[in-house]
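Chemist: coords below, sequence missing:
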């Protein structure tokens, strides 16, 4: 897919390195909508999940639906912040997401999780944790795939504030638990240098 010509892991390693949080996004992308849908289809099919639960759900918002999400987010945040708070900085941030091309919403289907808890009671406490693991893998896969195609994205977490507005305005089942939002678009400004903690403090090898 996309930008890289190296073989094997080198290609994947470059893709991981390319994936960054891009906040300055624009309302275009170098792909057709059909290609974006194809990428997301591959990801929802092939990303692994505990017990092959396939509990992750994704919703792709484009055009007015994308803008609608961020307008609703601004409205809900105003309610939370109250009229006495200066909304300017928050509004600018929300508008930067709305300026993008689209948004991917990530959910977990709680009916699947609860079904696994019932059928495999010994692991019941772990299924919600494993559910978030698989959702995170889907997020990473989408984010990295976008990066290989020159699309910038960031991961946002307004769930807890916008959930009801999302369920109502996009006709989403309440059984789908909202996990994250990923606005994306053409890269306006590349991400700056990234600081790394010492790898040898985070990765141990024993032979």
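Modeler: Received it, and whenever you're ready, just let me know what you need. In this text, all values refer to a predicted model and were calculated from it rather than measured experimentally.

Chemist: Going by C-alpha atoms from here, please, whenever you check contacts or count neighbours.
Modeler: Noted.

Chemist: Buried residues in the strand ranked longest in the chain, which are they?
Modeler: Longest strand in the chain by number of residues (criterion: DSSP state E): strand 176-187. Judged by neighbour count (16 or more other C-alpha atoms under 10 Å), strand 176-187 contains these buried residues: 176-187.

Chemist: Just confirm residue 61 contacts residue 98, I think it does.
Modeler: No: the criterion here is C-alpha atoms under 8 Å, and residue 61 misses it with residue 98 at 11.2 Å.

Chemist: Neighbour count for the two, which is higher?
Modeler: For residue 61 and residue 98, the more surrounded residue by other C-alpha atoms under 10 Å is residue 98, and the numbers stand at 25 against 18.

Chemist: Quick check: the more buried one touching residue 64?
Modeler: No: look at residue 98 against residue 64 with C-alpha under 8 Å: they stay out of range, at 9.9 Å.

Chemist: second one coming, line it up with the first:
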């Protein structure tokens, strides 16, 4: 099947060997990320996805916060492996912090009470769609990335370090950079376990 979307999705892999050898400028990468999130769908066009795009020392600061936080909770004998993993994210060109705007979610819950219990779920769906879209857009430009989840452990320190609004709830971190080593082989469960087709 020749489909550019599917071909780009195949390029979107979890890249853990990241570097700083990208050809794009921070401004060009920021434009790609912003436009991709802008074009990603949200329920009721609620636009609940927020992002902080960090480069250089600001990106490094995210992973320093992760390391400092985990050092307090990971057993000392296991911390070296944890630190090595964190350093692999820090080695990248930048980091995207993904948030949900909880104020918008609460407003929708108030405005549409019949659907109130769903807006939190729909915000998560919107976030997942935006993350995959950004990840794929970066992969299409030969920029590797992975998706990490150190929240809620780092939430307060991140808010303080970057003056994040209180209504932005941290949901994920995406380190990105040059692809210094390819991803491993991807395995798939059988189609019969995943799909139902009715013709």
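Modeler: Okay, I see it. All of these numbers come straight from a predicted model, not from anything done at the bench.

Chemist: With both chains overlaid, what TM-score comes out?
Modeler: Remark: TM-score between the superposed chains equals 0.96 [TM-score structural alignment, normalised by the length of the second structure]; 199 aligned residues with a C-alpha RMSD of 1.3 Å.

Chemist: count of residues packed around residue 207 of the first structure?
Modeler: Neighbours of residue 207 of the first structure using other C-alpha under 10 Å come to 2.

Chemist: OK, contacts around it?
Modeler: With contact set as C-alpha atoms under 8 Å, 6 or more residues apart in numbering, residue 207 of the first structure has no partners.

Chemist: could you show me where the helices are in the second structure, in order?
Modeler: 4-11, 26-39, 56-71, 76-90, 102-111, 119-140, 155-162, 191-194 (DSSP state H).

Chemist: now these in a markdown table, with distance to residue 17 of the second structure?
Modeler: Shown next, in a markdown table, are the helices of the second structure (distance: least, C-alpha to C-alpha, whole Å):
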| stretch | distance to residue 17 of the second structure |
| --- | --- |
| helix 4-11 | 15 |
| helix 26-39 | 19 |
| helix 56-71 | 15 |
| helix 76-90 | 6 |
| helix 102-111 | 33 |
| helix 119-140 | 14 |
| helix 155-162 | 24 |
| helix 191-194 | 30 |
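
Chemist: most packed of the ones you listed?
Modeler: Among those, helix 119-140 has the highest mean neighbour count (mean count of other C-alpha atoms under 10 Å), at a mean of 20.

Chemist: residues in the first structure matched by that one, start to end?
Modeler: Using TM-score structural alignment, helix 119-140 of the second structure corresponds to residues 127-148 of the first structure.

Chemist: do stretch 14-22 of the second structure as well
Modeler: Going by TM-score structural alignment: stretch 14-22 of the second structure matches residues 21-29.

Chemist: quick one: terminal-to-terminal distance for that stretch?
Modeler: Stretch 21-29 of the first structure has an end-to-end distance of 16 Å (C-alpha to C-alpha, to the nearest Å).

Chemist: hmm, who's touching it?
Modeler: Residues contacting stretch 21-29 of the first structure (C-alpha under 8 Å, 6+ apart): 96-97, 99-102, 151-155, 184-191.

Chemist: got the buried residues for it?
Modeler: Buried residues in stretch 21-29 of the first structure (16+ other C-alpha under 10 Å): 22-29.
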